[in-house]
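Novice: Only the shape, not the letters, is given here:
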């Protein structure tokens, strides 16, 4: 299993490059001193001489050292490093916020404010681990966004530059030439996709580390879909997105070696953020080999992993939305939870136009939910009080579930709210915060699966038994759920 300092292990990196091992894509980048290009470990080109290899922990660090992105393996488009999903320390939280566009919107001071550290502390830690500061990392992300727009749309380059977050056409041109060793015109000419596709839609390929079993991932999202906000149509999961500069609609379809992503955005400046949130939703930056290797050491889980390796944890594109839905789903069926959420959406969600499907609304914002009269909600009084407490805590910033949130603090503050027990807190930790070790031993499906497999079924005993599954207990939950014949475990039929 790769670790956070894998780029410093020269022997291991050389072996990965010589074997073209795709498992290491995103963990480190190989720069070649003789050609001045950098590649992903799985680059199909002939491996360079060992003495010409240099290894970097990030694309931004390789670019900052003067290397250009390989035109063949496109290292800038490799799966993201799983370390930002697995960890909850300062660097990981910073990287999740940068991916969500915070530096582009609020600058490095805004990033520091959100994390509660000084700008100097943030820069020092990112440089120490990634070889590049927050501005360089954000610049690398802008370059990738520009490339996507150049290759998948017919937009004039001035609009591409603006949408990708560049301050001027000159900076855009200089960055593209520096990073890709091609002009924007050359990139568009070389692209096989060019301006193909439906007007107003951007069609992208989202890479992932194999293996990936899509059944529970897309099945869960489709089975719990809130009418108007989400739907399954033509083999794809579709949903509306609330984004910083407007709204969007994403269509995500599992393919053998990638996820097809079709985006409709009201403001193209939200492209990078929309992609980042879709990847987060589908857990595409996970390291399934590492997860499955550990879980397979358990003789009970081993057959489940062997049968369908690469299960992912379905997450959310909006942490606050999922938290609200978790409360709505307390002690009721999946169908009842969808009904409660659909009523909220119809009454308080922002309407959207979807010419390509049946989506009608954005899920209500926290501000809109705060205006609701609790007495108007068709649910028990105690649950209305729980929902009210959550919405107030989110609105006042007492509970932070955003990408840069501290997982332990979020858990503690959720637990302090009335009506929040372990199931609700851990469900939010799993889906909103993305903690790979979140565990819900009191969940009915988990308890039934545990009993059928001969595992302890009481929460305390199962938690003790599951200690050997750490830090991947959220993935163990997916394998346990998959033993049941439930709609969440199957791709729906169109």
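Specialist: Received, thanks. As the structure is a prediction and not an experimental result, all values here were calculated from the model.
Novice: For the rest of this, base every contact and every neighbour count on C-alpha atoms.
Specialist: OK.
Novice: now the helices: where do they sit in the stretch 201-350 of the chain?
Specialist: For the stretch 201-350 of the chain, the helices defined by DSSP state H, counting those that start in this stretch occupy 214-223, 271-282, 288-295, 302-307, 319-328, 334-348.
Novice: farthest residue from the center of this protein?
Specialist: residue 51 (36.2 Å; Cα atoms, centre = their mean).
Novice: that's a helix at it, yeah?
Specialist: Yes - according to DSSP: H, G, I helix; E, B strand; the rest coil, residue 51 belongs to a helix.
Novice: Quickly note the distance from it to residue 334.
Specialist: Plainly put, residue 51 is 58 Å away from residue 334 if you go by Cα to Cα, to the nearest Å.
Novice: ok, back up a step: just so I know, which of the helices of the stretch 201-350 of the chain lies nearest residue 480?
Specialist: Distance to residue 480, taken as Cα to Cα, is lowest for helix 302-307 among the helices of the stretch 201-350 of the chain, at 8.2 Å.
Novice: where does residue 66 fall, helix, sheet strand or coil?
Specialist: Residue 66 - assigned by three-state DSSP - is coil.
Novice: pretty sure it is touching residue 33, no?
Specialist: No - the criterion here is Cα atoms under 8 Å, and residue 66 misses it with residue 33 at 9.9 Å.
Novice: Please name the residues that touch residue 484.
Specialist: 445, 449 (Cα atoms under 8 Å, 6 or more residues apart in numbering).
Novice: which parts of stretch 484-494 are buried?
Specialist: 487, 488, 489, 490, 491, 492 (16 or more other Cα atoms under 10 Å).
Novice: next one: stretch 354-366
Specialist: 358, 359, 360, 361, 362, 363, 364, 365, 366.
Novice: which is the next helix or strand following the lengthiest helix in the chain?
Specialist: Determined from DSSP state H, the single longest helix within the chain is helix 134-152. Counting by DSSP states H and E, the element after helix 134-152 in chain order, helix or strand, is helix 157-164.
Novice: What ranges does the protein have for its strands?
Specialist: 29-32, 37-39, 53-56, 68-69, 202-206, 230-233, 236-243, 246-254, 259-265 (DSSP state E).
Novice: Presented hereafter is structure B, for comparison with structure A:
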């Protein structure tokens, strides 16, 4: 979008928050870059230059606006609605892969050469993977500086900087303030619970922004209704769960608020902060563009009343793609309660134990490697489903099936379809909630068909698929609106 100058100028002049994260405005006279909704008086169009990423602005010598704080805007929805090389690379960078494995590790995950990855990112985003990762480190550092009382040395370590000097230089270059000046300025804006409330070591209180509107009932209702005991729970108004992370593990509590999602993270290793935030945002679909989604779906007169009643529905996703695939198999042709029971038994038998002084979480969901040695005879399910589960686990454990942020959606679908017991419903529900394909569709789902019939839409899979062509590329969101017509617990935000 940044190349459409006229459209970008209109968005800046109207201070349209819908475009925050889509592009950034750099002002030639002040050498500052802003989000489109910056509250200051817009500069003259001839003084505006538009960039597709904060990293590109920084590379061009611009520093972040102290008023609108462009680094705190939601991420671009582009990376969650595409599965090409650039989008997959951006999801991996957000997951902290460059900090852990460098650019060669990023290229290896994507199956391309380092040169190809760098060239494509530079062409589309105006910055290479190192610059994009550096911008993310700066954003994480600012978050910790402003919302915690952590010593600066610990913040530098947690944000992924190799040295205190690099941390100091980067923060000063990007924000035109030293780390201590950033903290002082944040304190002048008022108290923040992470800075003032006592917390256990490794516990951080954050705010996760999103594009409005957001209807939380089906989002949190789905996660809570399908929660695995010991791994997930609803406690004191928050959805809580354990997290398996690269350097350790964590527990997150996510609370829906009118203008943000409250996030309380407890980590055994602060280096996991960036990836934990990225996975929580992905699970809650917080980088979606609800205005674009709802505008498309309102084009169908039978869907329009559902959209108008509760706009901004999100697709509940996952923090662990392999975990969700296993749970999808456990949920084949059984009730939600039965699927939870099966998953809880697996977690109790094979999951690593965790301590949770604030609630009832006891386990990490077992990894594919931990499940690879399970005895199929111990599974209380039909033999055919045991074969489906053990085959899936084996493919995930040996790496021949990848369902992570780097996955090509069509290739992953083809590999899933090749597994025994993976029919269209299982493949598409994994595509929707694990892979994150916004156009995944479930025309054979009983709830979808029942809702379609009640609305006067075609209810047979073939006819419904034909009608749903007009909903593309947002059919996964249409499924959420259709499911919401039922009184199933997945659609109810717990009290």
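Specialist: Noted; the coordinates are in hand. Note that the structure is predicted; figures quoted are calculated from it, not measured.
Novice: ok, back up a step: mind putting the strands of the first structure in TSV, distance to residue 104 of the first structure included?
Specialist: Listed next are these as TSV, based on distance: least, Cα to Cα, whole Å:
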stretch	distance to residue 104 of the first structure
strand 29-32	24
strand 37-39	25
strand 53-56	24
strand 68-69	22
strand 202-206	21
strand 230-233	28
strand 236-243	14
strand 246-254	16
strand 259-265	18
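Novice: Out of those, flag the one nearest residue 406 of the first structure.
Specialist: strand 236-243 (22.1 Å).
Novice: After alignment, which residue of the first structure pairs with residue 292 of the second structure?
Specialist: Using TM-score structural alignment as the criterion, residue 292 of the second structure maps onto residue 290 of the first structure.
Novice: Please apply the same query to residue 338 of the second structure.
Specialist: So residue 338 of the second structure corresponds to residue 336, using TM-score structural alignment.
Novice: same deal with residue 131 of the second structure?
Specialist: Taking TM-score structural alignment, the alignment pairs residue 131 of the second structure with residue 136 from the first structure.
Novice: Roughly how far does the residue lying closest to that match once chain neighbours are set aside sit from residue 407 of the first structure?
Specialist: Spatially, and ignoring its direct neighbours in sequence, residue 136 of the first structure is nearest to residue 60 (5.8 Å; Cα to Cα, 6 or more residues apart in numbering). Computed with Cα to Cα, the distance linking residue 60 of the first structure and residue 407 of the first structure is 27 Å.
Novice: Between the two, which is the more surrounded one?
Specialist: residue 60 (26 against 19; other Cα atoms under 10 Å).
Novice: What lines up with that one in the second structure?
Specialist: Using TM-score structural alignment, residue 60 of the first structure sits opposite residue 55 in the second structure.
Novice: which residues touch its match?
Specialist: Per Cα under 8 Å, 6+ apart, neighbours of residue 55 of the second structure: 126, 127, 131, 132, 134, 135.
Novice: of all those residues, which comes closest to residue 320 of the second structure?
Specialist: Checking those one by one against residue 320 of the second structure (Cα to Cα), the nearest turns out to be residue 132, at 23.6 Å.
Novice: Spit out the contact partners of the alignment partner in the first structure of residue 248 of the second structure.
Specialist: In the first structure, residue 248 of the second structure lines up with residue 246, judged by TM-score structural alignment. Shown in contact with residue 246 of the first structure (Cα under 8 Å, 6+ apart): 265, 266, 267, 270.
Novice: Between which two of the contacts of residue 55 of the second structure is the distance greatest?
Specialist: Between any two of those (Cα to Cα), the greatest distance is 13.8 Å, for 126 and 134.
Novice: what about the corresponding residue of the first structure for residue 151 of the second structure, how many neighbours?
Specialist: Correspondence of residue 151 of the second structure to the first structure, assessed by TM-score structural alignment: residue 156. By the measure other Cα under 10 Å, the count of residues near residue 156 of the first structure is 10.
Novice: likewise residue 61 of the first structure?
Specialist: 21.
Novice: That one and residue 128 touch, don't they?
Specialist: No - counting by Cα under 8 Å, residue 128 is not a contact partner of residue 61 of the first structure; they are 10.9 Å apart.
Novice: and the counterpart of residue 436 of the second structure in the first structure, how far is that from residue 40 of the first structure?
Specialist: Using TM-score structural alignment, the equivalent of residue 436 of the second structure in the first structure is residue 434. Residue 434 of the first structure is 26 Å from residue 40 of the first structure, where distance means Cα to Cα.
Novice: circling back to that earlier point, of all the helices of the stretch 201-350 of the first structure, which one comes closest to residue 184 of the first structure?
Specialist: Residue 184 of the first structure lies closest, by Cα to Cα, to one member of these: helix 271-282, at 17.9 Å.
Novice: quick one, the closest one and helix 134-152 angle?
Specialist: 90 degrees (axes from the mean of the first three to the mean of the last three Cα atoms, to 10 degrees).
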